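Q: Any chance you can model this:
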Amino acid sequence: MAGKKKGGNTVEAVWRLAEPIAQSLGLSLWDVRFEKEGVQWFLRIFVDKPEGVDIDDCVEMSRAVNDPLDELDPIDCAYCMEVCSPGMGRELVRPAHFKAYLGSPVQVRAIRPLADGRREFTAVLKSYEDGVLTLLDGGNELALAQNTLSRVRLADDDFVGGFEEDE
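A: Here you go, the predicted model:
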């Protein structure tokens, strides 16, 4: 659910604004979400870096993006802005996310049940190409289009560190 103002998409507008700010702070922009929970709207800006982010990184990003965001004014309703880490169980959404975590175990939730009736399972991300994930599921290779999945997130509880986007 993305809000619109001045003819542009909120998430895209915030992404374009926040990405160079994040880079100037030594951070990678992981994701931007504009979501409604109950009656409250939330603008969530997720940042990361190779060694992982801490609260100071989030505070610095929040302060750096606040005034430019107010000036851009892409959101036509009251909202709460949060700057945070994508966390250990980070959702993989963009092509760079999938490519960065090839070989990693992922938790997958399909929109509709697979042929074997499962909607949720854990597998190893083997490849990602043109919106199609190839997964190793108990020795079987499974190719699923990203648009048939409601969520893909890292499943490795031993994950430590962050994300560095390839230039």
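Q: only C-alpha atoms for contact and neighbour calcs from this point on.
A: OK.
Q: and the longest helix for the chain?
A: In the chain, taking DSSP state H as the definition, the longest helix is helix 55-72.
Q: Buried ones in that one, by neighbour count?
A: With burial defined by 16 or more other C-alpha atoms under 10 Å, the residues of helix 55-72 counted as buried are 57, 58, 61, 62, 64, 65.
Q: Also this sequence, please, to line up against the first:
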Amino acid sequence: MSNVVETVKQVVTPILKEHSFYLFDVEFVKENKSWYLRVYIDKPDGITIDDCVLVSDELSEKLDAMDPDPIPQAYFLEVSSPGAERPLRNEEELKQAVGSYIHVSLYKNLNGSKTFEGTLQSVDDDQLVMKNEKWGEPDTVTIPRDLVAKSRLAIQF
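A: The predicted structure follows:
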């Protein structure tokens, strides 16, 4: 199914560039008995429902016009934002998140905790530095990169 994902990326990229959006991810998955083609898009000031409809309509039209059909089985097309609590999957996304409120899960305890939430202050090859706000009293915590299991944007309450 990676051919489907690669084909969709090639087809959707010019559409996104035309509207100043960017591609976050594409997945083609089977859930129960149905196939889902999910395209996650974004732009600096956030994606709206109208943006998703626009991309969905244009992408659907282009995919339907292709011969041979790149996706021969029936599927549902979903175009959406990656969400307010999207994962930070790589170095570039971590660096873009500097100044943002994030959630970090660790492989093992650091200072008695396996999770931290706060504002990411800096990132380098060896560590993340964040203003930890999980327990209400802000302090700065330095997290070695080799302890980080997952990180994502978070909503601050």
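Q: re the thing from before, and of the buried residues of helix 55-72 of structure 1, the nearest to residue 15 of structure 1?
A: The shortest approach to residue 15 of structure 1 among the buried residues of helix 55-72 of structure 1 belongs to residue 65, at 10.8 Å (C-alpha to C-alpha).
Q: got a list of what residue 104 of structure 1 touches?
A: 124, 125, 126, 154, 155, 156 (C-alpha atoms under 8 Å, 6 or more residues apart in numbering).
Q: Just the helices from structure 1, written as ranges.
A: Assigned by DSSP H, the helices in structure 1 fall at 10-24, 55-72, 95-100.
Q: now for the ones you listed, which one comes closest to residue 150 of structure 1?
A: Go through the helices of structure 1 one by one with C-alpha to C-alpha and the one that ends up closest to residue 150 of structure 1 is helix 95-100, at 14.7 Å.
Q: Mean distance between the closest one and structure 2 after superposition?
A: Average distance, helix 95-100 of structure 1 versus aligned residues of structure 2 after superposition (mean C-alpha distance after the TM-score superposition for structure 1): 2.8 Å.
Q: Could you list every helix and strand in contact with that helix?
A: The criterion is 3 or more C-alpha pairs under 8 Å, 6 or more residues apart in numbering; DSSP states H and E, and the helices and strands that helix 95-100 of structure 1 contacts are strand 120-129.
Q: Contacts made by the strand it packs on with the rest, please.
A: 95, 98-99, 101-110, 133-138, 155.
Q: which of the residues you listed are buried?
A: If you count burial by 16+ other C-alpha under 10 Å, the buried members of those come out as 98-99, 101-102, 104-110, 133-136, 155.
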